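Engineer: sequence and predicted structure below; questions after.
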Amino acid sequence: MIARESTIVATSGGHRAGRRTSVLFDALVHHAVELSGAHGRRPRVMYVGTAVGDAEHFTFRMTEAARVAGFDLTPLQLFPMPNLDDIEGAVLDQDVVWVMGGSVANLLAVWRVHGLDRVLRRAWESGVVLSGVSAGSLCWFQGGTTDSFGPELRPLTDALGFLPYGNGVHYDSDPGRRPLVHRMVADGTLPVTHCTDDGVGLVYRGTQLVEAVSELPGKGAYIVTRDGDSVVEERVEPRLLPGPM
């Protein structure tokens, strides 16, 4: 059983340190799985690590996190070549696609070369929950702020555009993100922009934002809207998710 509606969970979180493993899936990943409607069997989750160059140690950590969580994990790797014969079939067979953070600019370029952008749109339209952290959040929007090109944050405006908004990640932990988002919205580089503090996720049904959720207390989500030559920032209080068992 998959989600009845096209669903995206865009986050600045989803991972936490484990006691016996390096990484565990935190409440945001578990919430994406819950939204998929996968019940009565092990959820099928695809891990996409393109933004970190399909680094093997990240894939290993995600595999261990999935084992602990009780998920069946399928890594999709594109370096040095795709590791799956039928990428589209494998993606469409998932309950959730979880995209790792890293370089969103490199992620977009590699996905487009392999046609994964089109596959993911078909998956989204079919009800597979698309989700991810940082670059794995930005990719679903019109664009946002990125350090893909170097330590100085720069605009990115050619993301996949499944969602008709800008996106600001790590809004509370990277001091350069908020002012750059404000400038980009004020000058029209970005449309209305949805932003997340670390540990916060945004849930979309179709292209409609339906809820902000958090795995950490005291965190916020934000909607930044153009107002003449300036912006208005509205804080959205997330619902605190229960911690995973």
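Structural biologist: Good, I have the coordinates. Numbers count the residues shown, from 1 in each chain.
Engineer: use CA for all of it now, contacts and neighbours both
Structural biologist: OK.
Engineer: contact partners of stretch 76-90?
Structural biologist: Contact partners of stretch 76-90, identified using C-alpha atoms under 8 Å, 6 or more residues apart in numbering, comprise 46-50, 53-54, 110, 116, 119.
Engineer: buried residues of it, list them for me.
Structural biologist: 76-78, 87-88 (16 or more other C-alpha atoms under 10 Å).
Engineer: buried set for stretch 168-188?
Structural biologist: 168-172, 177-178, 180-186.
Engineer: stretch 208-223 too?
Structural biologist: Neighbour count says stretch 208-223 has 211-216, 219-223 buried, by 16+ other C-alpha under 10 Å.
Engineer: adding another structure so you can compare the two:
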Amino acid sequence: MKKIVAIGGGEIKNLETIKIDKEIVKSTMKQTPKALFIPTASGEPKEYIEAFSKVYGEKLGCKVDVLKLIDENIKESEIEYKIMDSDIIYVGGGDTKTMLEIWKEKKVDKALKKAWEKGTILSGLSAGSICWFESGHSDSMSFLDGREEWNYIKLNALGFIKAMHCPHYNEDNREEDFAKKIMKYDVIGIAIENNCAIEFKDNQYRVLTSEEGAKAYKVFKKDNSIMKEEIKKISTYRPLEELLTK
């Protein structure tokens, strides 16, 4: 069973996404699942790793491991072993562009595809949700040194979900800019607010939330106008085809 949980945003250390995190762990159907944290996008800071370990390890009962790719001279075989040995893979937020470049260089993308096809639960937040889609609405230009002014960009990602994804949809001017990208590229857009997630299970999906009122939307171009439809939160799974077609 292929499964991806794409979280729009929220602070894991403040337990803002805890209800979603619980669902991720529960769906492994294991007493002590192995959770692998990949914090490439944020530069692998100690505080973020500790926050993840506290939530997924201490609170949710996982056996936590971390995949560090930046400063450590790790072999491709070890990368693949860590990824394939996990029940849950959680990708942290940050600079999506740099993360994907590092992944490609170290063949992390190929290992993640193998894990997904095997049935490992792929999850993550912000950069860690963009990565699973065909493309994403990214703020990676904001991470460049000395940049006071920057623009959102369309980034090609791993392509497991055939849509363009916008995380943090309720922040800044993302909604307005995402609409421009959808108008330009004419693709299906999946926009997710903070403290909201979409769980993709084989050819089905459902919305998960950790806060009342957090929402997800399908955004697409029709007759030269932008359409925005709320993706309703219901208890049952819906066919994925209805989400990824106009």
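Structural biologist: Alright, I've got the coordinates. This is a predicted model, so every value here is computed, not measured.
Engineer: go through the buried residues of stretch 76-90 of structure 1 and flag which are in strands.
Structural biologist: Mapping the buried residues of stretch 76-90 of structure 1 onto strands (DSSP state E) picks out L76.
Engineer: what sits closest to the residue nearest the centre of structure 2 if chain neighbours are left out?
Structural biologist: When structure 2 is reduced to its mean C-alpha position, the nearest residue by C-alpha atoms, centre = their mean turns out to be S129, at 1.3 Å. For S129 of structure 2, ignoring the flanking residues on the chain, the nearest one in space by C-alpha to C-alpha, 6 or more residues apart in numbering is A6 at 4.5 Å.
Engineer: need the counterpart of the one you found in structure 1.
Structural biologist: Per TM-score structural alignment, the equivalent position to A6 of structure 2 in structure 1 is A10.
Engineer: hey, where'd the helices end up in structure 2?
Structural biologist: Using DSSP state H, the helices found in structure 2 span residues 18-26, 46-52, 76-84, 96-105, 108-118, 127-130, 174-185, 240-244.
Engineer: check contacts around A135 of structure 1.
Structural biologist: 51, 99-104.
Engineer: and the two most separated of the residues you listed?
Structural biologist: V99 and S103 (11.3 Å; C-alpha to C-alpha).
Engineer: for these two, indicate the residue with more neighbours.
Structural biologist: Neighbours were counted for V99 of structure 1 and for S103 using other C-alpha atoms under 10 Å; V99 has more, 24 against 19.
Engineer: aligned partner of the more buried one in structure 2?
Structural biologist: Checking TM-score structural alignment: V99 of structure 1 goes with V91.
Engineer: close enough to count as contact, R61 of structure 1 and F25?
Structural biologist: No. Using C-alpha atoms under 8 Å as the test, R61 of structure 1 is too far from F25 to be in contact (10.0 Å).
Engineer: those two: which is more packed in?
Structural biologist: The residue with more neighbours, out of R61 of structure 1 and F25, is F25; 20 against 15, by other C-alpha under 10 Å.
Engineer: how much space separates the nearest residue to the more buried one once chain neighbours are set aside from V200 of structure 1?
Structural biologist: Leaving aside its sequence neighbours, F25 of structure 1 sits nearest to H15 (C-alpha to C-alpha, 6+ apart; 4.9 Å). Counting by C-alpha to C-alpha, to the nearest Å, the gap from H15 of structure 1 to V200 of structure 1 is 11 Å.
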